[in-house]
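Visitor: Give me the fold of what follows.
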Amino acid sequence: MASQARRGGVSLPERPNHSKSDQSLSLITKITRSPIVSRGKQAAGDASFVAKKLLKSTGKAAWIAGTTFLILVVPLIIEMDREQQFNEIELQQASILGTAAIAAPQSAK
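Guide: Modelled structure (predicted):
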């Protein structure tokens, strides 16, 4: 009937059809079709999208920080360790030879 053209008068908006089919819907079906649930699903979808993007960018940042550490800091640590070992060997040799580890320059009298 709604598809038939009406002649004259004022047409009112159609009312929702509350027939037996709507009454026979279960409570769970009514709840899942509610606007609150649909907005909750949308919010959960948006949150998961943001979480995925955040994890991806965090992974990229971790990769950059890790490779930078390996390239710049690890060689520095190795060189500092070598220097410390070299100083310890010099001290051992100086103590074996009986000389002062650091000889102060003496002025000519």
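Visitor: drop to CA atoms for contacts and neighbour counts, all remaining ones
Guide: Fine.
Visitor: and the longest helix for this protein?
Guide: Assignment by DSSP state H gives helix 35-68 as the longest helix of the chain.
Visitor: And for whichever helix or strand comes after that one, what's in contact with it?
Guide: For helix 35-68, the following helix or strand on the C-terminal side (DSSP states H and E) is helix 74-97. Under the criterion CA atoms under 8 Å, 6 or more residues apart in numbering, residues 100-101 lie in contact with helix 74-97.
Visitor: Next, the buried residues of helix 74-97.
Guide: Leu91 (16 or more other CA atoms under 10 Å).
Visitor: Next, the angle from it to helix 35-68.
Guide: Calculated by axes from the mean of the first three to the mean of the last three CA atoms, to 10 degrees, helix 74-97 forms an angle of 40 degrees with helix 35-68.
Visitor: Proceed likewise with the subsequent sequence, for comparison:
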Amino acid sequence: MARKKRVTQGKESEHSLISRASRNVSQLSIVIHANRVASKAAIVSKKLLRSTGKAAWIAGTTFLILAVPLIIEIDRDQQLAEIELQNASLFSTAPTPK
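Guide: Alright, predicted model coming up:
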């Protein structure tokens, strides 16, 4: 009878070993899956940052090339109009509308 208990205990220990191993494998697969997801998220983040940087560069250079000269020209025109208004008030003549 002692042999039967040992055999039964051996099967139970094998069963518990198998169940522990299967839990370890399932936990390992979860870790592997989480690592894959994290890796893909990092790749997407890098691509997003790179494309955002490119878009910011394009927007910034376009603003410098197109908008800044326009702003300077509008300011210059406004200053010229103020000077004409001052000259007109000094000579007491009505300014001519454009």
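Visitor: just to revisit the earlier point, mean deviation, the longest helix of structure 1 versus structure 2?
Guide: Its matched residues in structure 2 lie on average 0.6 Å from helix 35-68 of structure 1 after superposition (mean CA distance after the TM-score superposition for structure 1).
Visitor: equivalent range in structure 2 for that helix?
Guide: Using TM-score structural alignment, helix 35-68 of structure 1 lines up with residues 29-62 of structure 2.
Visitor: which SSE is Ser21 of structure 1 in?
Guide: Counting by DSSP H and E, Ser21 of structure 1 is part of helix 20-23.
Visitor: If you count contacts, what does the next helix or strand after that helix end up packed against?
Guide: Heading C-terminal from helix 20-23 of structure 1, the first helix or strand you meet, by DSSP H and E, is helix 27-32. Applying 3 or more CA pairs under 8 Å, 6 or more residues apart in numbering; DSSP states H and E, one finds that helix 27-32 of structure 1 makes contact with no other helix or strand.
Visitor: Residues touching helix 27-32 of structure 1, excluding its own?
Guide: Residues from elsewhere that reach helix 27-32 of structure 1 (CA under 8 Å, 6+ apart): 37-38.
Visitor: and it, how far from the chain's centre?
Guide: Offset of helix 27-32 of structure 1 from its chain centre (CA atoms, centre = their mean, to the nearest Å): 36 Å.
Visitor: Leu80 of structure 2 matches what in structure 1?
Guide: Correspondence of Leu80 of structure 2 to structure 1, assessed by TM-score structural alignment: Phe86.
Visitor: roughly how far apart are that match and Ser95 of structure 1?
Guide: Phe86 of structure 1 sits at a distance of 14 Å from Ser95 of structure 1 (criterion: CA to CA, to the nearest Å).
Visitor: All set now, cheers.
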